[in-house]
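Asker: coordinates only, sequence not included:
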């Protein structure tokens, strides 16, 4: 009876510790917990800026259709017909790769710098640049600039880590995590790392607290192209991983020892 009591007492104490630990950890699960006490800043709508190595499509349209042709780089599509190859009437716009100086080579007007500009600023800049080259009957030029490779990466303790393309060129931290299936129950929500590289190649790491509503006022709330979100595991997941590795190692060592012992027993007997 005494032995049974001695065994039960430690088990009960361990159960209480685990329950208390789990209760305390659930306090860090909800996002933006202090929303009632945070005043949200009123700012202009976020607009991404063009950076080196961005891939752009630039389309120029005019009232006189032929007047825009010199300003649109196109790549003819080839269609295979048996053993012959003919050019399709469908044309594909050629992409522009922004170089390390933030520049692209544009038809007729040459090298122009778009790095650091927003989409609307780049469109206005190109409109002004091509105006002297337009025919008198061309009418107003309409320039459309789009980023083809606007992407972010989400890794670590999320349900679907991966590289995600953003079609509307605007995404915040919560939308990025939603694309990745949200954090797992083991993800640390108050220590999410944002890895960013600026237009000069300078890398920086920023810590985001998803529990704090002040994040909505943070300059890192909206993500830039090529940002990396890293979610680290909590202590429970880390310890479980460590125990799992040690258990596997222990079983492997035990299996080897048993094999050696059996071999020696057979040899000596």
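Answerer: Now that the structure is in, tell me what you want to look at. Note that the coordinates shown come from a computational prediction; the quantities given were computed from them, not determined experimentally.
Asker: Could you use CA atoms for every contact and neighbour count after this?
Answerer: Noted.
Asker: what's the closest non-adjacent residue to residue 65?
Answerer: Using Cα to Cα, 6 or more residues apart in numbering and skipping residues adjacent in sequence, the residue nearest residue 65 is residue 138, 7.8 Å away.
Asker: if I look at the one you found, how far off is residue 201?
Answerer: 41 Å (Cα to Cα, to the nearest Å).
Asker: who's more crowded, the two?
Answerer: Neighbour count, other Cα atoms under 10 Å: between residue 138 and residue 201, residue 138 has more, with 16 against 10.
Asker: doesn't that one fall inside a helix?
Answerer: No: the assignment for residue 138, made by DSSP: H, G, I helix; E, B strand; the rest coil, is coil rather than a helix.
Asker: if I look at it, how far off is residue 144?
Answerer: For residue 138, the distance to residue 144 - Cα to Cα - is 17 Å.
Asker: contacting residues for the nearest residue to residue 113 once chain neighbours are set aside?
Answerer: Once flanking residues are discounted, residue 113 sits nearest to residue 103: 4.1 Å by Cα to Cα, 6+ apart. Residues near residue 103 by Cα atoms under 8 Å, 6 or more residues apart in numbering: 52, 111, 112, 113, 114, 115.
Asker: quick one: which of these is nearest residue 180?
Answerer: residue 52 (26.1 Å; Cα to Cα).
Asker: try this one next to it:
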């Protein structure tokens, strides 16, 4: 009889452990609806459009280097760790878009760039230089300089990260932040986005590839804030003692007690 009771107690312990293990796996795995060989539909890549206060670099090249340099800002060098100009890493000066969405371009003057993509800005400047008979064969390159996004919450390396190309995704952001911690809520990742002066939240479920790929927040924009909500385990750990009926410490204590009782019954 004692052995039967001990067996029943041990079975209960194993059942509880397996239940919580299975529940945890379902909450941790990404892309649970993916099927091998089945393609998932994604939204069209979104190119970033320049906004006021963004900073961009614009470089004009042509066969006549002396002529094209008239349209380029000077190259400056900064010593790492200081703000003074000195011998060090060279970098191109940038244009900061003013409140009206314009930049002051050498020789040409004011150019409206707000609401345009990098390719559109490059094409517009190239057209202006050619039609104004300023440069016959210009090659215009536009790059981002201060555009970025922030990742907060339950990730391994939260912080601000810079956008160096179009088409950066939420998955890129999570990868740059070192992935979610074990306490990150996969089904509750938020992207806060500034849209016409208002903060618009988008909720993304990383356990569903279909929902993720079709989300308006899949492709990131400048100044986005990615926030990973903590799961219930982390929330419980944030209490004063964390020792309630649903806490990990409670179940560990209970398991230890049951094992002790099992040993006593066996004896």
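Answerer: Sure, I can see it. For clarity, every value in this text was computed on a predicted model and none was experimentally measured.
Asker: And the TM-score between these chains?
Answerer: The TM-score (TM-score structural alignment, normalised by the length of structure 2) is 0.74; 231 aligned residues with a Cα RMSD of 3.3 Å.
Asker: just the buried members of the contacts of residue 103 of structure 1?
Answerer: 52, 112, 113, 114, 115 (16 or more other Cα atoms under 10 Å).
Asker: Just say helix, strand or coil for residue 264 of structure 2.
Answerer: Of the three states, residue 264 of structure 2 takes helix under three-state DSSP.
Asker: How many residues are close by it?
Answerer: Neighbour tally, residue 264 of structure 2, other Cα under 10 Å: 11.
Asker: before we move on, what about residue 93 of structure 1?
Answerer: Residue 93 of structure 1, neighbours per other Cα under 10 Å, totals 13.
Asker: what's next to the helix or strand hosting residue 57 of structure 2, contact-wise?
Answerer: In the assignment (DSSP states H and E), residue 57 of structure 2 maps to strand 55-61. Under the criterion Cα under 8 Å, 6+ apart, residues 68-69, 71-72, 92-97, 138-147 lie in contact with strand 55-61 of structure 2.
Asker: and these, which of them are in strands?
Answerer: Those of those mapping onto strands are 92, 95, 96, 139, 140, 141, 142, 143, 144, per DSSP state E.
Asker: What sits closest to the first one if chain neighbours are left out?
Answerer: Looking back up the chat, that one is residue 92 of structure 2. In space, residue 92 of structure 2 is closest to residue 75, 4.9 Å off (Cα to Cα, 6+ apart).
Asker: With residue 93 of structure 2 as the reference, measure out to the one you found.
Answerer: Counting by Cα to Cα, the gap from residue 75 of structure 2 to residue 93 of structure 2 is 6 Å.
Asker: got any residues that touch both of these two?
Answerer: Counting by Cα under 8 Å, 6+ apart, nothing touches both residue 75 of structure 2 and residue 93.
Asker: who has more neighbours, these two?
Answerer: Neighbour comparison, residue 75 of structure 2 and residue 93: the larger count goes to residue 93, with 18 against 10 (by other Cα under 10 Å).
Asker: Could you pull up the residues touching the more buried one?
Answerer: Taking Cα under 8 Å, 6+ apart as the test, what residue 93 of structure 2 contacts is 57, 73, 74, 75, 76.
Asker: out of those residues, which ones does structure 1 keep as well?
Answerer: Retained in structure 1 (both residues aligned by TM-score structural alignment, their matches' Cα atoms under 8 Å) from the contacts of residue 93 of structure 2: 57, 73, 74, 75.
Asker: What about the second one, how many residues nearby?
Answerer: Using other Cα under 10 Å as the criterion, residue 73 of structure 2 is surrounded by 17 other residues.
Asker: my guess is it meets residue 107, correct?
Answerer: No: Residue 73 of structure 2 lies out of contact with residue 107 (Cα atoms under 8 Å); the separation is 11.2 Å.
Asker: what touches both of these two?
Answerer: Counting by Cα under 8 Å, 6+ apart, nothing touches both residue 73 of structure 2 and residue 107.
Asker: rewinding a little: which one of the contacts of residue 93 of structure 2 is nearest to residue 260 of structure 2?
Answerer: residue 57 (69.3 Å).
Asker: residues contacting the nearest residue to that closest one once chain neighbours are set aside?
Answerer: Distances taken as Cα to Cα, 6+ apart place residue 94 nearest to residue 57 of structure 2, at 4.5 Å, with adjacent residues excluded. Going by Cα under 8 Å, 6+ apart, residue 94 of structure 2 touches 55, 56, 57, 58, 73, 145.
Asker: Grab the nearest non-local neighbour of residue 32 of structure 2.
Answerer: residue 207 (5.4 Å).
Asker: and that neighbour, what pairs with it in structure 1?
Answerer: Taking TM-score structural alignment, residue 207 of structure 2 has residue 211 as its aligned residue in structure 1.
Asker: how about that match, secondary structure?
Answerer: coil.
Asker: Next one: it relative to residue 237 of structure 1, how far apart?
Answerer: Counting by Cα to Cα, the gap from residue 211 of structure 1 to residue 237 of structure 1 is 20 Å.
Asker: Pick out whichever of the two has more residues nearby.
Answerer: Taking other Cα under 10 Å, residue 211 of structure 1 and residue 237 do not tie; residue 211 has more neighbours (19 against 15).
Asker: Correct me if wrong: that one contacts residue 31.
Answerer: Yes: counting by Cα under 8 Å, residue 31 is a contact partner of residue 211 of structure 1 at 4.4 Å.
Asker: mean per-residue distance, stretch 19-27 of structure 2 to structure 1?
Answerer: Stretch 19-27 of structure 2, aligned to structure 1 and superposed, deviates on average by 2.2 Å (mean Cα distance after the TM-score superposition for structure 1).
Asker: how deep is residue 233 of structure 1 tucked in, by neighbour count?
Answerer: 20.
Asker: In structure 2, what sits opposite it in the alignment?
Answerer: In structure 2, residue 233 of structure 1 lands on residue 230 (TM-score structural alignment).
Asker: With residue 150 of structure 1 instead?
Answerer: Counting by TM-score structural alignment, residue 150 of structure 1 lines up with residue 147 in structure 2.
Asker: and what of residue 115 of structure 1?
Answerer: In structure 2, residue 115 of structure 1 lands on residue 114 (TM-score structural alignment).
Asker: And what about its match, helix, strand or coil?
Answerer: Strictly by three-state DSSP, residue 114 of structure 2 counts as coil.
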